[in-house]
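Engineer: Attaching a predicted model along with its sequence, questions to come.
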Amino acid sequence: MKHEILKILDKKHLLVVGKSETERRNFVGYIIENTNYETFRFPAGMKLFHEYLDFVKKEQLYQPWYEAKKYNGNQILDFHRDWISENNSLLVLEEFDYMEESWKMELFRLFIHETENRRKGEDKIKVIFSQNSENGLIDKLSHIITLKESEKRTKRQIIEQNLELINI
């Protein structure tokens, strides 16, 4: 099962749910050990968006377009979005169900949008999320993404094509 998941990660983001926090952490650890991606493991159980932003600053997960002495949070977030679109790294966000709901949905939307708009064969960011349960997350996500005018798939199909639910 674990080897198939490594193949899935090349195409989709992963949402790991089920069992205990320790077992999810070990499962994610196995995936990290067996991939060849540069990995950034965010602190587990982040609650506020500022915690996410602080980690982005600390690890320099952004590329400024211009030189300044200091950047504010909105500038860093814009630079981080560009970094995501140009990067082929693995981001790990464990126990993500604790994150404040609005920012959690925005981050999911951002990552799904990036994989959805990439052409086949292009490098793209990979993300592993872990949380206690799915808890209606896919339905919530299907309400916040936007469809292209010529899109024939449903919003839910787009989510399921870009996010694999792994129940361990």
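Structural biologist: Thanks, I have it. Worth saying up front: this structure is predicted, and the values here are computed from it rather than measured. Residues are numbered from 1 along each chain as shown.

Engineer: C-alpha from now on. contacts and neighbour counts both.
Structural biologist: OK.

Engineer: What is the neighbour count of Ser130?
Structural biologist: Counted with other C-alpha atoms under 10 Å, the neighbours of Ser130 add up to 27.

Engineer: ditto for Ile32
Structural biologist: By the criterion of other C-alpha under 10 Å, Ile32 has 20 neighbours.

Engineer: any idea how far Val17 is from it?
Structural biologist: 16 Å (C-alpha to C-alpha, to the nearest Å).

Engineer: hold the first one in mind and look at this next one:
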Amino acid sequence: MESEDDDWELCYDDGFVYKRKRRRLNPPEPVNSSEPDSEKLRKERKKRTLLKLKSKYEKEILQWENLSNTLRSLQISSSPQLQQQQQQQHQTLSLPSTSSSTQSNLLDDLLSQVEAQEGIIHDIFNLCDVAEAMCFKQEQLFKQSLFDLPIWSTPHELMQALCYDD
């Protein structure tokens, strides 16, 4: 018969020392295929909880990816406009005296650039509103999870929750 110390081994991983069960080439035979009902229920509950958590995180990741893609597309669409603006500003500085028609064309170009920038700023504000709404919803869900704790119910229900761990 093996001693208790033979079942455990010390591991050293980059300065972190911990104890783990010794790995064996031949795993021990299962003692009983029938687990106690409480153990099965606990495993099922744990599995359901983990699946819910996984789906929640997947939804949140999708939302953040959508926001990221939208912002990236805004950056891509605004970069040619910014380059065009810089070129036109450089041209206006290099031409000290121009005719009135050229000046009016230049003014029209500058106004259209400002309008394009206004649209970009509006889109970014919309993205910020969406991100803020997501954060607010997450905060509300967190608050609700705290309010749903059994400690806020009657003492009898609290004792049931602590004893039975549904």
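Structural biologist: Alright, I've got the coordinates. It should be emphasised that the depicted structure is a prediction, and the values quoted were computed from it without experimental measurement.

Engineer: Could you tell me the TM-score of the two chains?
Structural biologist: Scored against TM-score structural alignment, normalised by the length of the second structure, the superposed chains reach a TM-score of 0.19; 63 aligned residues with a C-alpha RMSD of 5.9 Å.

Engineer: After the lengthiest helix in the first structure, which helix or strand is next?
Structural biologist: Using DSSP state H to define each element, the first structure has its longest helix at helix 101-116. Next helix or strand after helix 101-116 of the first structure toward the C-terminus (DSSP states H and E): strand 126-130.

Engineer: got the angle between that following strand and helix 101-116?
Structural biologist: Between strand 126-130 of the first structure and helix 101-116, the angle comes out at 150 degrees (axes from the mean of the first three to the mean of the last three C-alpha atoms, to 10 degrees).

Engineer: List the buried residues for strand 126-130 of the first structure?
Structural biologist: Neighbour counts over strand 126-130 of the first structure (16 or more other C-alpha atoms under 10 Å) mark Lys126, Val127, Ile128, Phe129, Ser130 as buried.

Engineer: what does stretch 105-119 of the second structure give?
Structural biologist: So, applying 16+ other C-alpha under 10 Å, buried residues of stretch 105-119 of the second structure: Leu106, Gln113.

Engineer: Give me the distance from that stretch to the chain's centre.
Structural biologist: 37 Å (C-alpha atoms, centre = their mean, to the nearest Å).

Engineer: Now do that stretch: everything it contacts.
Structural biologist: If you take C-alpha atoms under 8 Å, 6 or more residues apart in numbering as the criterion, stretch 105-119 of the second structure is touched by Ser78, Gln81, Gln85, Gln88, Thr92.

Engineer: Save these as a markdown table, and put in neighbour count, distance to Ser100 of the second structure and secondary structure too.
Structural biologist: Formatted as a markdown table, the contacts of stretch 105-119 of the second structure follow (neighbours: other C-alpha atoms under 10 Å; distance: C-alpha to C-alpha, whole Å; DSSP: H, G, I helix; E, B strand; the rest coil):
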| residue | neighbour count | distance to Ser100 of the second structure | secondary structure |
| --- | --- | --- | --- |
| Ser78 | 16 | 29 | helix |
| Gln81 | 14 | 25 | helix |
| Gln85 | 17 | 20 | helix |
| Gln88 | 15 | 16 | helix |
| Thr92 | 15 | 13 | helix |
